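[1] task: produce atomic coordinates for the following.
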Amino acid sequence: MKVTLLGVGGSAGMPQIGGPDGFGDWGRLDPAEPRNRRTRSSIVIETDDQQRLLVDTSPDVRLQLTSAGIGRIEAVLYTHPHSDHIAGLDEIRVLNRILGRAMPTYATAGCWADLRRRFEYVFKPFSGTYFTRPVLETIEIAAGETVPILGLDVKLLDQDHGYSRSLGLRVRNFAYCTDVVHLDEVALAALTGLDLFVVDCFFRTGKHPTHAGLEQVLAWVERLRPKRTILTHMGPDMDYQALRAVLPPEIEPGYDGMVVAL
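    Okay, the predicted model is just below:
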């Protein structure tokens, strides 16, 4: 199995729009470090037989897939319906053409309701001729379930995302927990014995109503003891080299295009 981190940035990406010269607001990040340039958070999980599950369709998904050399997706799963995780949904129409059929797509009932409201045209009857819009095979899932996807058993974790809920994923000894501020005892019990933990870490200091920070992530790592932890969904004070200088070797910031074999 292989995991590709397509994007590891927060909802505005890095750099954010703005800056004194109009070429981007880098916050406290060093613009000269290429790993500080971050698109919105998304991953691809590749199975042993090279089938690929795309987790979320960020606004940057076309550039992410082409930059990573990923030309085919066999299934899509949505963690939650926030714009930085769904706004690239229209790109699925090209993936439909490559796949030659409706895209198997997994989401909770609440997420499907939001997607139908915001992308009404996607859910109109399909004539079965040419993919001029995304065509989805809608599969409803729920936190607490273990769902077979492309031959993988995907365990779905309920996550507190502040004002809403999101899904975390565990596949074998890998877990992906983006957009989370708190993990309850049920979720923590499901995250023991990990080889790789990719986890939301938006900021180095302070508190945030919807995202975990470094202090919280370090506490989770202390309890769960994963072999390797990679930070994602990082904000404007999460400089790559500054983090590498203070974190232990088993914890590291991710970067766009990072590939981990498991």
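[2] contacts and neighbour counts: CA atoms only from here.
    OK.
[3] quick one: residue 252 and residue 244 touch, right?
    Yes: under the criterion of Cα atoms under 8 Å, residue 252 makes contact with residue 244 at 6.3 Å.
[4] neighbour count: the two, which is higher?
    The neighbour count for residue 252 versus residue 244, taken as other Cα atoms under 10 Å, is higher for residue 252 (20 against 13).
[5] how far does stretch 70-79 sit from the chain's center?
    The chain centroid and the centroid of stretch 70-79 are separated by 11 Å under Cα atoms, centre = their mean, to the nearest Å.
[6] please enumerate the strands of this protein.
    In the chain, the strands defined using DSSP state E lie at 2-7, 42-46, 52-55, 75-77, 103-108, 136-141, 146-149, 152-160, 165-171, 174-177, 196-200, 228-232, 251-253, 258-261.
[7] run this one through as well so I can compare:
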Amino acid sequence: MSRSTDTATLRVTLLGTGTSTGVPVIGCSCRVCRSSDPRDRRTRCACYIEANGLGILIDTGPDFRQQALREGIRRLDAVLYTHHHFDHVAGIDDLRPFFFENSRPIPCYAPPNTARVLYRMFSYIFADGTYPGVPRLHLHAVEGPFEITSRYGDAARLRVEPIEVLHGQLPMYGYRIGHFAYLTDASQLPESSYERLQDLDVLVLDALRERPHPTHFSIDEAIQVARRIGARQTYFIHMTHDVLHAEVDARLPEGINLAYDGLQFTCRLTTS
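    A predicted model of the protein is given here:
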């Protein structure tokens, strides 16, 4: 996937919309895991953004390889990490093919606590780097807005704003680009983050299941957060096999829907 987009818009592809086990769950025969609706087949959460000619990935979960093949992703200028849990980072080594035709390093941006864990988890990439063929990744701990530039030699640039969220007791990031925001694995938003999420075209938000959970928004909690933020459209992600797409989506308020793997949409990148 390497399509040109209007300089005033960004294109988003939700690569995966499932929780840490994925759906169907191994060994499970519940009605969701047996569903023939393709929207009930959920790989682990990740997101690909095309804007200003750049290709940006949010998280590299264990399903990233099949997601990239499915969507035909060909360009990658940067990776944004939300946090260091396995289902969001385990596919990092599958970034290697992006160096076959372009040897320039890929910058990876993460919250400081996540950057420290990634450095330890993948020391053969970030600390050692002597093994031939490892992906050439440059890890950056960020604490405020930053700018992504092209690794393909053109003049493309893009501003990214980290949004602080809590995943249980774990501080982590969502990200805002233009009038789009992506908030996975969230159970609480600081007041300051609400202030930075105004005037969104699309909000992508964690909504694990209908029953409460200590580290994720339930669907009812996510509805309340979505209403407070007031995006023109909200899509829920990170759903478990407790959520049958057709039934739950039909009950959601106007302007709020369940996402599904491969969902694509566009948002304004600028106000002009």
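[8] picking up where we left off before, can you list the strands of the first structure in CSV and add distance to residue 66 of the first structure?
    Listed next are these as CSV, based on distance: least, Cα to Cα, whole Å:
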stretch, distance to residue 66 of the first structure
strand 2-7, 10
strand 42-46, 13
strand 52-55, 13
strand 75-77, 17
strand 103-108, 19
strand 136-141, 21
strand 146-149, 23
strand 152-160, 24
strand 165-171, 24
strand 174-177, 22
strand 196-200, 22
strand 228-232, 20
strand 251-253, 22
strand 258-261, 14
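[9] so what sits against both of residue 252 and residue 244 of the first structure?
    Between them, residue 252 of the first structure and residue 244 share no contacting residue under Cα atoms under 8 Å, 6 or more residues apart in numbering.
[10] of all the strands of the first structure, which one is nearest residue 65 of the first structure?
    For the strands of the first structure, proximity to residue 65 of the first structure was assessed by Cα to Cα; strand 2-7 is nearest, at 7.1 Å.
[11] what angle do that closest one and strand 228-232 make?
    Orientation of strand 2-7 of the first structure against strand 228-232 (axes from the mean of the first three to the mean of the last three Cα atoms, to 10 degrees) gives an angle of 30 degrees.
[12] what range in the second structure does strand 2-7 of the first structure sit on?
    Aligned by TM-score structural alignment, strand 2-7 of the first structure falls on residues 11-16 of the second structure.
[13] mean per-residue distance, that stretch to the first structure?
    Superposed on the first structure, stretch 11-16 of the second structure shows a mean distance of 0.4 Å to its aligned residues (mean Cα distance after the TM-score superposition for the first structure).
[14] what's the offset of that stretch from the middle of its chain?
    Using Cα atoms, centre = their mean, the offset of stretch 11-16 of the second structure from its chain centre is 8 Å.
[15] now do stretch 192-206 of the first structure
    13 Å.
[16] and if you look at stretch 92-110 of the second structure?
    Distance of stretch 92-110 of the second structure from its chain centroid, counting by Cα atoms, centre = their mean, is 17 Å.
[17] ends of that stretch, how far apart?
    In stretch 92-110 of the second structure, first residue to last residue: 13 Å (Cα to Cα, to the nearest Å).
[18] ok, and what's touching that stretch?
    Outside stretch 92-110 of the second structure, the residues that reach it (Cα under 8 Å, 6+ apart) are 60-61, 64-65, 74-83, 115, 133-142, 151-152, 173.
[19] mind listing what's buried along that stretch?
    Judged by neighbour count using 16 or more other Cα atoms under 10 Å, the buried positions of stretch 92-110 of the second structure are 92-95, 98-99, 106-110.
[20] how about stretch 51-67 of the first structure?
    Going by neighbour count (16+ other Cα under 10 Å), the buried part of stretch 51-67 of the first structure is 51-62, 64-65.
[21] now swap in stretch 111-128 of the first structure and tell me
    For stretch 111-128 of the first structure, a neighbour-count test (16+ other Cα under 10 Å) marks 111-112, 115, 119, 122-123 as buried.
[22] show me what contacts the counterpart of residue 64 of the first structure in the second structure?
    Alignment note: residue 64 of the first structure maps to residue 67 in the second structure; criterion TM-score structural alignment. Contacts for residue 67 of the second structure were tallied using Cα under 8 Å, 6+ apart; they are 15-16.
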